[in-house]
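Asks: Whatever this is, show me its structure:
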Amino acid sequence: MSLSGKTLFITGASRGIGREIALKAAADGANIVIAAKSAEPHPKLAGTIHSVAAEVEAAGGKALALQLDVRDEQAVVAAMARAAEHFGGIDALVNNAGAIKLVGVEKLEAKRFDLMYQINTRAVMVCSQAALPYLKQSASGHILNLSPPLNLDAKWFAQHGPYTVTKYGMSMLTLGMSEEFKKYGISVNSLWPKTMIATAAIEFELGSRDAFKRARTPVIMADAAHAILSSEGRSLTGRLLIDDDILREQGVTNFEQYRFDPAGGSLVPDLFVD
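Replies: Next comes the predicted model:
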């Protein structure tokens, strides 16, 4: 279960879960393409493609930092080609880039919905399509989408239906691509956290870090992603996985290690998880 020598193309990898997945794979000696918009330091958000590239190298991996807007399909195609030329191929695509606005239909601006749709749903298709020629050449190609199980309870649509639609679109593409790419031996899965994860996206959406006391760190998602991406021969495909579940399948029993605050209260379930 090692990603040594494998090349991972990770979108939105300049911070949060994407960064943590990159560092976990780097510890195996993997090649990491850090593809994100953040090339310059942000006054309120730590991390750029260059700072993560340095962390990847320090962790034992090889890095290629590429500034990329996943809404631009021509730029995506060019980035995939550059990554494949640099590292000699692509073995895994992690569609981690995301946009969130927890607002209902009545008050959501159309341009904000467009942004969420383009980054959440459309980019999964665009990036997967662009990576496909290289994944076909891999001995064990993977696509991993950071998207939830399909829970059709009306409560998940009532307050933020537009966001739900764009995230569920990712999961439906997971199911479709797993079948479509079966003939190429490519595994396609989704991964979602059981509990809230302490990330900048959550902090800014909720307006504070108070919720972090009842959240887990991104490390749990990185460990779960590693288990998925190191599986072989489509032994794991077409699944909408929860981090807890896949780690339990791998024999993990200590989940307290993932708490952001060991003294915090009961963990907050993530969206779409009952």
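Asks: make it CA atoms for all contacts and neighbour counts henceforth
Replies: OK.
Asks: Quick one: the helices in the stretch 1-150 of the chain, in order.
Replies: All helices of the stretch 1-150 of the chain, identified by DSSP state H, counting those that start in this stretch, fall at 16-26, 49-59, 73-87, 110-116, 123-135.
Asks: among those, which is the most enclosed?
Replies: Most buried of the helices of the stretch 1-150 of the chain, by mean neighbour count (mean count of other C-alpha atoms under 10 Å): helix 16-26, with a mean of 25.
Asks: Could you report the neighbour count for Met172?
Replies: Counted with other C-alpha atoms under 10 Å, residues neighbouring Met172 total 19.
Asks: And for the strand or helix carrying it, what's in contact with it?
Replies: Using DSSP states H and E, the element containing Met172 is helix 161-180. Applying C-alpha atoms under 8 Å, 6 or more residues apart in numbering, the contact partners of helix 161-180 are 100-105, 113, 116-117, 120-121, 124-125, 145-150, 156-157, 186-190, 237-240.
Asks: One more pass at 6 Å, please.
Replies: 104, 117, 120-121, 147, 188-189, 238 (C-alpha atoms under 6 Å, 6 or more residues apart in numbering).
Asks: Mind listing what's buried along that helix?
Replies: 161-175, 177-179 (16 or more other C-alpha atoms under 10 Å).
Asks: just checking, what packs against the helix or strand that that helix is followed by?
Replies: Per DSSP H and E, helix 161-180 leads on to strand 187-192 as the next helix or strand towards the C-terminus. Contact analysis of strand 187-192 by 3 or more C-alpha pairs under 6 Å, 6 or more residues apart in numbering; DSSP states H and E lists strand 142-145, helix 161-180, strand 240-242 as its packing neighbours.
Asks: To check against the first, give me the structure of this:
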Amino acid sequence: MELAGKVAVVTGGGRGIGRGIVDRFLAAGAKVAVLQRRPLDEKLAEHPDVQHVPVELQDTEEIRTAVDEAAEHFGGIDILVNNAGMMFEASISDITPEQWDLMMAVNLRAPLFLTQAALPHLRKRGGGSIVNIGSIEGIGANPQHAAYSASKGGIHGMTKAMAVDLGTANIRCNAVAPGWISTELSEDYLTGMTDSAAARAALNDLHPVGRVGTPEDIGDLVVFLAGDSAHFLTGEVIVLDGGRTARLSSP
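Replies: As a prediction, this is how the structure comes out:
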């Protein structure tokens, strides 16, 4: 198995994209520490290769303690996936300083200090892989997403900087920029529309592959980026969106 003997830390791994990553990591033979505030569901909580570490990602001291706890539990860390994030909609005119600061604290500051906390453990293992979850909204933007797009654009830039700074320690850093991924939240959004079937069909038609993505699609790519097969790949932001952003609008 690709990740046999590896230990991964995944933030926000209990649901959505994070859950797809965790499930694929477990299938690839890794042990996984899930760092998040919410408890895990029964299936994940009872898995022998999963540890839940409660943490408030706005608190840098809690971050360091949680990472150290994960390393102690499994005997080290080989992989860090900075997945946890948040999103809200607000116009440029209406964004408050408090909203902006919260978005940056969770989406941009936390990944930096999670990486900082993981570095001693990665160095002890002789290197490792960091995967940051960005977004196609770090490349383009939807209306009223200025704060979210700024945070994800920051993740993309920080990923490249991490790759430059950490390469000599044999630590690689890449980012995945997902497009529309089917999660509980996105399904609730579609279900709440007046004609959800038509909205779903129109959304699928935006993608050359004919469908939206799944958390497992993201998980498959993250497994590759975390594994030894990607040993010469670092500093990249990989768009995973079923071809949506590659497709030109009709003339």
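Asks: Relative to the second structure, which residues correspond to the helix holding Met172 of the first structure?
Replies: On the second structure, the counterpart of helix 161-180 of the first structure by TM-score structural alignment is residues 146-165.
Asks: post-alignment, the matching stretch versus the first structure, mean distance?
Replies: Averaged over the aligned pairs, stretch 146-165 of the second structure sits 0.8 Å from the first structure after superposition, using mean C-alpha distance after the TM-score superposition for the first structure.
Asks: In contact with the closest residue to Lys62 of the first structure other than its chain neighbours, which residues?
Replies: Setting aside the residues directly before and after it, Lys62 of the first structure is nearest to Asn31 in space (C-alpha to C-alpha, 6 or more residues apart in numbering), at 4.6 Å. Asn31 of the first structure makes contact with 6-7, 61-63 under the criterion C-alpha under 6 Å, 6+ apart.
Asks: can I get those in JSON lines with distance to Ile220 of the first structure?
Replies: Rendered in JSON lines, the data for the contacts of Asn31 of the first structure read as follows (distance: C-alpha to C-alpha, whole Å):
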{"residue": "Lys6", "distance to Ile220 of the first structure": "21"}
{"residue": "Thr7", "distance to Ile220 of the first structure": "21"}
{"residue": "Gly61", "distance to Ile220 of the first structure": "20"}
{"residue": "Lys62", "distance to Ile220 of the first structure": "22"}
{"residue": "Ala63", "distance to Ile220 of the first structure": "22"}
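Asks: Now that we have the residues you listed, which of them are buried?
Replies: Neighbour-count burial (16+ other C-alpha under 10 Å) applied to those gives 6-7, 61-63.
Asks: And the residue nearest to Lys62 of the first structure, how far from Gly104 of the first structure?
Replies: 40 Å (C-alpha to C-alpha, to the nearest Å).
Asks: Go through the contacts of Asn31 of the first structure and name the one nearest Ala25 of the first structure.
Replies: Gly61 (7.5 Å; C-alpha to C-alpha).
Asks: Any figure for the gap between Ala81 of the first structure and Ser14 of the first structure?
Replies: Taking C-alpha to C-alpha, one finds Ala81 of the first structure at 20 Å from Ser14 of the first structure.
Asks: How many residues are close by the counterpart of Ser91 of the second structure in the first structure?
Replies: Using TM-score structural alignment, the partner of Ser91 of the second structure in the first structure is Gly104. Gly104 of the first structure has 16 neighbours, counted by other C-alpha under 10 Å.
Asks: got it, and Lys124 of the second structure?
Replies: 12.
Asks: before we move on, what about the one 5 residues further on?
Replies: Ser129 of the second structure is flanked by 26 other residues according to other C-alpha under 10 Å.
Asks: what separates it from Gly179 of the second structure, distance-wise?
Replies: Per C-alpha to C-alpha, Ser129 of the second structure is found 22 Å from Gly179 of the second structure.
Asks: Also Leu190 of the second structure?
Replies: Counting by C-alpha to C-alpha, the gap from Leu190 of the second structure to Gly179 of the second structure is 16 Å.
Asks: Neighbour count for the two, which is higher?
Replies: Legend: neighbour count by other C-alpha under 10 Å for Leu190 of the second structure and Gly179, higher for Gly179 (22 against 17).
Asks: My read is that the more buried one contacts Asp241, right?
Replies: Yes - if you go by C-alpha atoms under 6 Å, Gly179 of the second structure and Asp241 touch, sitting 4.2 Å apart.
Asks: Pick the one among the contacts of helix 161-180 of the first structure closest to Ala92 of the first structure.
Replies: Proximity of the contacts of helix 161-180 of the first structure to Ala92 of the first structure, judged by C-alpha to C-alpha, is greatest for Val188, which lies at 9.7 Å.
Asks: Ser140 is in contact with that closest one, correct?
Replies: No - assessed by C-alpha under 6 Å, Val188 of the first structure is found out of contact with Ser140, at 11.0 Å.
Asks: hey, what's in contact with both of these two?
Replies: Common neighbours of Val188 of the first structure and Ser140 (C-alpha under 6 Å, 6+ apart) do not exist.
Asks: Which residue of those two possesses the greater neighbour count?
Replies: Val188 (31 against 20).
Asks: residues contacting that one?
Replies: Taking C-alpha under 6 Å, 6+ apart, one finds 142-144, 174, 178, 237-238 in contact with Val188 of the first structure.
Asks: Find the nearest non-adjacent residue to the counterpart of Leu229 of the first structure in the second structure, please.
Replies: Using TM-score structural alignment, the equivalent of Leu229 of the first structure in the second structure is Ala226. Once flanking residues are discounted, Ala226 of the second structure sits nearest to Ser129: 5.3 Å by C-alpha to C-alpha, 6+ apart.
Asks: Now do the same for that neighbour: its match in the first structure.
Replies: Checking with TM-score structural alignment, Ser129 of the second structure has His142 as its match.
Asks: Return the residues in contact with that match.
Replies: 92, 186-188.
Asks: Try it again at 10 Å.
Replies: 8, 90-94, 128, 132, 135-136, 178, 185-189, 228-234, 236-237 (C-alpha atoms under 10 Å, 6 or more residues apart in numbering).
Asks: Also Leu190 of the second structure?
Replies: Here Leu190 of the second structure is in contact with 182, 196-200, 203 (criterion: C-alpha under 10 Å, 6+ apart).
Asks: Narrow those to just the buried residues.
Replies: With burial judged by 16+ other C-alpha under 10 Å, the buried subset of those is 182, 200, 203.
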